[in-house]
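Participant: Sequence isn't available, so here's the structure alone:
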């Protein structure tokens, strides 16, 4: 009997299949605003960016693509954010309410922090939260766009729905050429978008934990505590640092009123970690702010959600490991719990390979272009972290460099997931151990 496909490979192939289907559909004349077939490179880049919930684009989404094309892009980032295997789990529930073990393992590969027994209830939670948040934010945006900006109900509803789904899935796609810069001082637009970004980005295991134990934080899992604490530190730290670096910048926060500066800095801090929207021009930020974005984009959001990056939990585990080493302790500990060596090895591996991909992508693109190094690094980290923010050079890159970004987006969305899952599922005890020796470190 032929062995079943490894769950981690099934996840990667599922995303690849949807990307190829999306590319084919976007190449149809009906998808393009002028009724012409889009070049395969444009269609492929857009499909990868949508499925990998990145938001980097080589053409303007609102003018290049027809209503059908925009709808297809929205469907692709809804599928990519929702999770292909989570979607398969939900469909299985609706069909027969039962799962084979292999189906559960595949779903676990997409939502790897969940136990097999949790998948059915979490799949229902994912569907419920997704629909509730997206429709709520879409309604708020629709009302605001119609009442405050005079958009017709149909146009306001489409814009509200598109941006709501894009925000919750941390996709960063916008039908406006300036993303959300036109709403930079409008809290009634930016706050709902920020809320959707944060909820989608903390990860469904955290949402599930909060639903079941909201009133008893003592019984939250270590993953939930690390993710929430890490998210809070990154959001507040990013907010304060952006205010410091951009307060007097005449091209960004400088001309704004006090309250608008706070709003724009908060939105930039939230979006920088994985969402890809911008209410201020990224290309004119100070170099210090670009450096901050490197850090925030690389880390990303929570595991098993719609966020990208190497994930907050990964960095938190490494931070605990460093703290334990500095304090001379053999165990990494937090909140009365000890982090196992397996999780530590996985975190180190994910961080190392993620860093290697960024270095590789930067070298390849620098070799092919004359753009400044800091801008290239920004685009590369944005692609790998599935963020979608850009300094404005993505559309000007040669096709070979755009293909490199495509690879980075795909690896960033499924590579670390596949790697971590392969490590977890492939772990086994050896019947022997080699003699221990301590190489010199540092």
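Facilitator: Okay, I see it. Everything numeric in this text was worked out from a predicted model, so none of it was measured.

Participant: Could you use CA atoms for every contact and neighbour count after this?
Facilitator: Will do.

Participant: For residue 433, see how far away residue 403 is.
Facilitator: For residue 403, the distance to residue 433 equals 43 Å [Cα to Cα, to the nearest Å].

Participant: Looking at these two, which one has more neighbours?
Facilitator: Per other Cα atoms under 10 Å, whichever of residue 403 and residue 433 has more neighbours is residue 403, with 16 against 7.

Participant: Which residues does whichever strand or helix holds that one contact?
Facilitator: Residue 403 is located in helix 399-410, with elements delineated by DSSP states H and E. Residues external to helix 399-410 that are found in contact with it (Cα atoms under 8 Å, 6 or more residues apart in numbering): 41, 45, 48-49, 52, 54, 357-358, 361, 364-365, 368, 380, 383-386, 394.

Participant: Among those, which ones are in strands?
Facilitator: With strands taken from DSSP state E, there is no overlap with the contacts of helix 399-410.

Participant: try it against this one:
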């Protein structure tokens, strides 16, 4: 009787909550509202006099831009982080980065689990149950897993960076730990905020600084579901899911292509790689092959890069990293799925097969929708920036893609755009961080069966 009474009470509570909070039926609304609330709180904290250095003035748009960049783990800045913000302000930014990174990984993982349960599929995060809803135990396991993975990578990276700064650069213990922790959290969350005015340019040839940051960036960009599968494979599981295969293979391919392309384009450029030795060129090339995954750190002057290298950056930033990770962009899975669709069409195949599995028509439509709407957002943002700023197309396009892909790389124009331009970039960061995730989940959760079909007709294509 007691169990039955508890169950009735729980059911009544759910009904009441649904009546009072109808928006909770729509996960996309919850995600957008939650992130907007955190950004608003961060903006208010950054407006406090204690958040800025003595004598520095922080306007509302500057605080809003910085809070959005931190929560959306982008890294674009309109004021120099170490010189404008006080230690309190830097800690606020660091907290916003951590909340934004953990939040996006958790929310994306839970939405993926919800979508999978909606169609009765087995997601490789938890065991399949009979209900389509997420129970409290599943939510706890996902949240705990995200936190543990994040803290583990951040802790290891912090130790390596702090040790290097202390031993090689003479930082005292407290300063080394502070700088190590800040850059480790910023790296794993793909934020790109740095406590140096030149980002990582002073460490261009220092492998003990660049490599740990590279590892943290890639780890954060893979996504929680992939790390779950990697962990389970260590315990004897032999089969990879299609999502993990696509994410790992595409990520590896893009890292190789990005590193080779950028290194080749900048190899003899005296303003970037030209003045370095072979080892320095290879390390800096690898760094800049990884960072467009949405990390935002730079060990070379982006503004001095050749047009070919900038265009490669544009493409890599737009694609981004893995789903349910800290990276932005349309995601490597979306990019790969569209490539498989095109390949199947070229071959004249009636269905799309990927690594022993068949893609549903709805998955193909969702990937196409995310990609085309993202292109539309970048094009619109670029046109607005061209209208509101005096800069050329190459720099403006780079800035728009960087903001939408939540990357944080810049050719150096961010601090010089107008107030209207800052607001455009703020909107692009927010849309780029939440748009692909909420759109994909909303499309999947809204899918329903059509009871009739209209007569078929084929218009001319091409």
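Facilitator: Happy to help now that I have it. Just so we're clear, the structure is a prediction, and the values are computed from it rather than from any experiment.

Participant: Work out the TM-score between the chains.
Facilitator: Both chains were compared after superposition, and using TM-score structural alignment, normalised by the length of structure 1 their TM-score is 0.93; 427 aligned residues with a Cα RMSD of 2.1 Å.

Participant: circling back to that earlier point, and after the helix holding residue 403 of structure 1, which helix or strand comes next?
Facilitator: Beyond helix 399-410 of structure 1 on the C-terminal side, the first helix or strand identified by DSSP H and E is helix 416-426.

Participant: Which part of structure 2 matches that following helix?
Facilitator: Aligned using TM-score structural alignment, helix 416-426 of structure 1 spans residues 436-446 in structure 2.

Participant: which of the residues in the matching stretch are buried?
Facilitator: 436, 437, 438, 439, 440, 441, 442, 443, 444, 445 (16 or more other Cα atoms under 10 Å).

Participant: Just the buried positions in the helix holding residue 403 of structure 1, please.
Facilitator: By neighbour count on 16+ other Cα under 10 Å, the buried set for helix 399-410 of structure 1 is 401, 402, 403, 404, 405, 406, 407, 408, 409, 410.

Participant: Now the residue mapped onto residue 180 of structure 2 from structure 1: which helix or strand?
Facilitator: Using TM-score structural alignment to pair residues, one finds that residue 180 of structure 2 aligns to residue 160 in structure 1. Taking DSSP H and E as the definition, one finds residue 160 of structure 1 inside helix 153-168.

Participant: Give the other helices and strands that the helix ranked longest in structure 1 contacts.
Facilitator: Ranked by number of residues, the top helix in structure 1 under DSSP state H is helix 119-149. Helix 119-149 of structure 1 makes packing contacts with helix 84-96, helix 101-110, helix 153-168, helix 187-201, helix 204-213 when contacts are defined by 3 or more Cα pairs under 8 Å, 6 or more residues apart in numbering; DSSP states H and E.

Participant: can you tell me which residues contact residue 54 of structure 2?
Facilitator: Contacts for residue 54 of structure 2 were tallied using Cα under 8 Å, 6+ apart; there are none.

Participant: before we move on, what SS does it have?
Facilitator: Judged by DSSP: H, G, I helix; E, B strand; the rest coil, the three-state class of residue 54 of structure 2 is coil.

Participant: Quick one: map it onto structure 1.
Facilitator: Residue correspondence, TM-score structural alignment: residue 54 of structure 2 in this structure matches residue 34 in structure 1.

Participant: Any figure for the gap between that match and residue 222 of structure 1?
Facilitator: As for residue 34 of structure 1, its distance to residue 222 of structure 1 is 52 Å (criterion: Cα to Cα).

Participant: hmm, back to that, the longest helix of structure 1 versus helix 84-96: what angle between them?
Facilitator: Counting by axes from the mean of the first three to the mean of the last three Cα atoms, to 10 degrees, helix 119-149 of structure 1 lies at 110 degrees to helix 84-96.

Participant: Now do the buried residues in helix 119-149 of structure 1.
Facilitator: Of the residues in helix 119-149 of structure 1, those with enough neighbours to count as buried (16+ other Cα under 10 Å) are 119-120, 122-123, 125-126, 129-130, 133-146.

Participant: which part of structure 1 lines up with stretch 283-294 of structure 2?
Facilitator: Against structure 1, the aligned range for stretch 283-294 of structure 2 is residues 263-274 (TM-score structural alignment).

Participant: Ignore what I typed, I meant stretch 94-103 of structure 2.
Facilitator: Residue correspondence for stretch 94-103 of structure 2 in structure 1, counting by TM-score structural alignment: residues 74-83.

Participant: Not counting sequence-adjacent ones, nearest residue to residue 40 of structure 1?
Facilitator: Excluding the flanking residues, the one nearest residue 40 of structure 1 by Cα to Cα, 6 or more residues apart in numbering is residue 27, at 6.5 Å.

Participant: isn't the one you found right up against residue 45?
Facilitator: No. The pair formed by residue 27 of structure 1 and residue 45 falls short of the contact definition of Cα atoms under 8 Å, at 11.4 Å.

Participant: out of the two, which sits in the more crowded spot?
Facilitator: Set side by side, residue 27 of structure 1 and residue 45 show unequal neighbour counts under other Cα under 10 Å, the larger going to residue 45 at 23 against 20.

Participant: still on that earlier bit, distance to residue 268 of structure 1 for the helices and strands packed on helix 119-149 of structure 1 - can I get that in TSV?
Facilitator: Listed next are these as TSV, based on distance: least, Cα to Cα, whole Å:
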stretch	distance to residue 268 of structure 1
helix 84-96	29
helix 101-110	28
helix 153-168	13
helix 187-201	9
helix 204-213	23
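
Participant: want to throw those into TSV with mean neighbour count?
Facilitator: Compiled in TSV, those are given as follows (neighbours: other Cα atoms under 10 Å):
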stretch	mean neighbour count
helix 84-96	17
helix 101-110	22
helix 153-168	23
helix 187-201	22
helix 204-213	18
